[in-house]
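**Q** Sequence isn't available, so here's the structure alone:
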């Protein structure tokens, strides 16, 4: 059972096309999945030429036309980028429109069971919005186009698995969104994901919102009034959850394997420890030496994994972008897809 994996092009003005070509240049990829790109074929061809790659671009109009052979890149061509007008490293409505359309097409292919999982290269939120598509990120696009109400962002790198109660909202708004029912839902999503990863009885740490998890109400009431009751309810439902725990303690224990998964209350609370592990800055050469980590959207009727870095406009087209995170995103999508294929066989 070798799953078909659709990889979206990302913003054509960013590093997406470049890291795709680098990932698809690895023979091992084709031993574990049937990968194809959803996006603009000319843009992928341009990335092939810029990198001096020997890969051939196979332009397809439907998934059945893909050859899935090492040495070629199957591109489901949307023909939506005018290369003569594209400026690498620049925000533009054209690039935003192309990136958005590739994501929507991949979602439709997955919903139609033409592909078994989707993997997304980075988009630029400003470009997407400039094109008239008012979303704050991939997660919200996927939720909207799959009509999903209960969903969450999960970040994975080594021992650290972090899910978020809130994501792309102002910090002031995030505090108001910390509610018992939402926290319980997120604990459940994280538990189910860990089981899917092969962890039979995952131990879950739930972060507090305020300093020292509120310290008995001295620094805020959300921890005692919303998070603690959520953890108690989750335990009653059979989940191995602990909290609220001061995040500075919880994440230090999690990276050593004490927790199988962590619940963060807001975007930066979860992203900062995650990127401290996966992102390596080379100060001598003033560049990122390595960018690792996978972003998975939980709660969807389809599979979506992603790199957890941006479009890196400042290095687009220079050939130095790391494909590490994309390799990992594809690696995580494969067992998730096989797991789902196995379940559909039994129905």
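**A** That came through, no problem. Just so you know, these numbers come straight off a predicted model, no measurement behind them. Numbers count the residues shown, from 1 in each chain.
**Q** from here on, contacts and neighbour counts on C-alpha atoms
**A** OK.
**Q** Show residues contacting the strand or helix carrying residue 341.
**A** Using DSSP states H and E, residue 341 sits in helix 324-346. With CA atoms under 8 Å, 6 or more residues apart in numbering as the contact definition, helix 324-346 has outside contacts at 1-3, 5, 19-20, 23, 32-33, 116-119, 121, 196-197, 290-295, 303-308.
**Q** Could you tell me which of the residues you listed count as buried?
**A** Listed as buried from these are 2-3, 5, 19-20, 23, 32-33, 116-119, 121, 291-295, 303-308; burial here means 16 or more other CA atoms under 10 Å.
**Q** Of those, which belong to helices?
**A** 19-20, 23, 32 (DSSP state H).
**Q** For these, name the two members farthest from one another.
**A** Within these, two members stand farthest from each other by CA to CA: 19 and 32, at 18.5 Å.
**Q** need the contact list for residue 192.
**A** So residue 192 contacts nothing (CA under 8 Å, 6+ apart).
**Q** just checking, next helix/strand downstream of the helix or strand harbouring it?
**A** Assigned by DSSP H and E, residue 192 belongs to helix 180-196. As assigned by DSSP H and E, the chain's next helix or strand after helix 180-196 is strand 203-207.
**Q** Contacts for that next one, please.
**A** 187, 191, 213, 231, 239-247, 250, 258-265.
**Q** Among those, which are located in strands?
**A** Using DSSP state E, 240-245, 261-264 are the members of the contacts of strand 203-207 that sit in strands.
**Q** Which of those are buried? Put it as a ChimeraX command.
**A** In ChimeraX syntax, the buried subset of the ones in strands among the contacts of strand 203-207 is picked out as below (16+ other CA under 10 Å):
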select :240,241,242,243,244,245,261,262,263,264
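**Q** ok now do the residue lying closest to residue 301 once chain neighbours are set aside, which residues does it touch?
**A** Counting by CA to CA, 6 or more residues apart in numbering, residue 301 lies nearest to residue 146, which is 7.1 Å off, once chain neighbours are set aside. Residue 146 makes contact with 107, 111, 300-301, according to CA under 8 Å, 6+ apart.
**Q** before we move on, the earlier item: mind checking which of the buried ones among the contacts of helix 324-346 are in strands?
**A** Short answer: the buried ones among the contacts of helix 324-346 in strands (DSSP E) are 5, 117-119, 291, 294-295, 304-307.
**Q** Against that first model, consider the following:
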């Protein structure tokens, strides 16, 4: 049976951490919304973030009014509807934070929240992490030179083999590469990486309930190269990698034409698609599941999920942000924990 999202979060010994992300974005708002309404009210989650920023959001009356309960340790958390437990990771100057603007202190806070949550997970105090979106420019402005959450978490956990998974109920995508230039991707593409990602896809799908996962591998070139007419990467790199993982008993298909394989997966022919590069996988998934998509990092020593959208500075602190993706990412982290 495929994975089914939690309807009620009742297992309180599987606590997860929720990181604030960039406090100048929609992260604080969607966290309060997600943890105060419906099925997630009273969920076993502790928020790692700036308490004063969350209080400012509440003062604006753009999110439900709840008790923001500061705690020093996860063991102090009290899970009940109307209560959100906060491990305070304070901004350098909370009063100076400007909503919707790229700021060094906001990027630094986003980094520190992820670092603190990772420490909690590695110590076994939380079983998974759900992350609100950060802003890469702010992160870099603060001196933390990572392309995004995935690479930051890999560094903090010393993880060598990892991959980004985009997850919706009807379409699931895992990426061979993500935050690198397209030209660099072509120069560095290799069969070993493809084999590793296909194996991670199989392991991940089995973990979330697929007994016999069917995995499709997208080609690199138009029409998957058309037998070398539009490029030979499928012949020299992708096909040998697929053959190698088939010998390991993995049910894998391809290389498949990229312009059709995502629709085939969406309609149920495959359980996951291996995308070669960032936009190849992100565009179809965000088109079909922008509001309910979840970002998962496969290959870490703990579960990490994330809302599959950005900081949305243009609507930050206005009450317009939708919390569905954040809520689903918290539900999924709790289930997998």
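**A** On my side now, so go ahead. The structure presented is a predicted model; accordingly, all values stated were derived computationally and were not measured.
**Q** Next, the TM-score between them, please.
**A** The TM-score (TM-score structural alignment, normalised by the length of the second structure) is 0.94; 325 aligned residues with a CA RMSD of 1.1 Å.
**Q** List the buried residues for the helix holding residue 341 of the first structure?
**A** Using 16+ other CA under 10 Å as the test for burial, helix 324-346 of the first structure gives 324-338, 340.
**Q** what's the closest of those to residue 132 of the first structure?
**A** Nearest member of these to residue 132 of the first structure, counting by CA to CA, is residue 326, at 27.2 Å.
**Q** That closest one -> the second structure?
**A** Residue pairing (TM-score structural alignment): residue 326 of the first structure is matched to residue 326 of the second structure.
**Q** One more: residue 219 of the first structure?
**A** Using TM-score structural alignment as the criterion, residue 219 of the first structure maps onto residue 230 of the second structure.
**Q** who's in contact with that match?
**A** Residues near residue 230 of the second structure by CA under 8 Å, 6+ apart: 221-224.
**Q** Could you rerun that using 7 Å?
**A** The contact partners of residue 230 of the second structure, by CA atoms under 7 Å, 6 or more residues apart in numbering, come to 221-222.
**Q** Where does it fall, secondary structure wise?
**A** Applying DSSP H and E, one finds residue 230 of the second structure in no helix or strand.
**Q** rewinding a little: could you check the distance from the match of residue 326 of the first structure over to residue 17 of the second structure?
**A** 13 Å (CA to CA, to the nearest Å).
**Q** Kindly report the same for residue 270 of the second structure.
**A** Residue 270 of the second structure is 32 Å from residue 17 of the second structure, by CA to CA.
**Q** which of those two has more neighbours?
**A** Legend: neighbour count by other CA atoms under 10 Å for residue 270 of the second structure and residue 17, higher for residue 17 (32 against 23).
**Q** Aligned to the more buried one, what sits in the first structure?
**A** Match for residue 17 of the second structure (TM-score structural alignment): residue 6.
**Q** got it, and residue 83 of the second structure?
**A** By TM-score structural alignment, residue 83 of the second structure lines up with residue 72.
**Q** How many residues are close by that match?
**A** 19.
**Q** Tell me which residues touch it, please.
**A** 55-58.
**Q** and what of residue 51 of the first structure?
**A** Neighbour list for residue 51 of the first structure: residue 319 [criterion: CA under 7 Å, 6+ apart].
**Q** In the second structure, which residue range corresponds to stretch 118-138 of the first structure?
**A** Going by TM-score structural alignment: stretch 118-138 of the first structure matches residues 129-149.
**Q** Could you work out the end-to-end span of that stretch for me?
**A** 11 Å.
**Q** Give me the contacts around it.
**A** Against stretch 129-149 of the second structure from outside (CA under 7 Å, 6+ apart): 16-22, 27, 102-108, 110-111, 117, 152, 179, 303-307, 309-311, 326, 329-330, 333.
**Q** ok, now with 6 Å
**A** 16-22, 27, 102-104, 107-108, 152, 304-307, 310-311, 330 (CA atoms under 6 Å, 6 or more residues apart in numbering).
**Q** With stretch 103-118 of the second structure instead?
**A** For stretch 103-118 of the second structure, the external contacting residues (CA under 6 Å, 6+ apart) are 19, 21-23, 48, 138-139, 141-142.
**Q** In helices, which of the residues you listed appear?
**A** In this view, the contacts of stretch 103-118 of the second structure that belong to helices under DSSP H are 138-139, 141.
**Q** so can I have CSV of those showing distance to residue 284 of the second structure and neighbour count?
**A** Converted to CSV, these look like this (distance: CA to CA, whole Å; neighbours: other CA atoms under 10 Å):
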residue, distance to residue 284 of the second structure, neighbour count
138, 27, 24
139, 27, 25
141, 31, 17
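**Q** picking that back up, please flag which of the contacts of residue 146 of the first structure sit within helices.
**A** 107, 111.
**Q** From the contacts of residue 146 of the first structure, keep the buried residues only.
**A** Those of the contacts of residue 146 of the first structure that meet the buried threshold are 107, 111, 300, by 16+ other CA under 10 Å.
**Q** Most neighbours out of the contacts of residue 72 of the first structure, which is it?
**A** Most surrounded of those: other CA under 10 Å gives residue 58, at 20 neighbours.
**Q** Secondary structure class of that residue, three-state.
**A** When classified by DSSP: H, G, I helix; E, B strand; the rest coil, residue 58 of the first structure comes out as strand.
**Q** That one and residue 45 of the first structure, how far apart?
**A** In terms of CA to CA, residue 58 of the first structure sits 10 Å off from residue 45 of the first structure.
**Q** what does residue 281 of the first structure give?
**A** Here residue 281 of the first structure is placed at a distance of 30 Å from residue 45 of the first structure (CA to CA).
**Q** Who has more neighbours out of the two?
**A** residue 45 (21 against 14).
**Q** Without its sequence neighbours, what residue ends up closest to the alignment partner in the second structure of the more buried one?
**A** The alignment partner of residue 45 of the first structure in the second structure, by TM-score structural alignment, is residue 55. Excluding the flanking residues, the one nearest residue 55 of the second structure by CA to CA, 6+ apart is residue 68, at 7.7 Å.
**Q** What lines up with the one you found in the first structure?
**A** Using TM-score structural alignment, the equivalent of residue 68 of the second structure in the first structure is residue 57.
**Q** just residue 93 of the second structure next, same as before
**A** Looks like residue 93 of the second structure aligns to residue 82 there (TM-score structural alignment).
**Q** try residue 284 of the second structure
**A** So residue 284 of the second structure corresponds to residue 273, using TM-score structural alignment.
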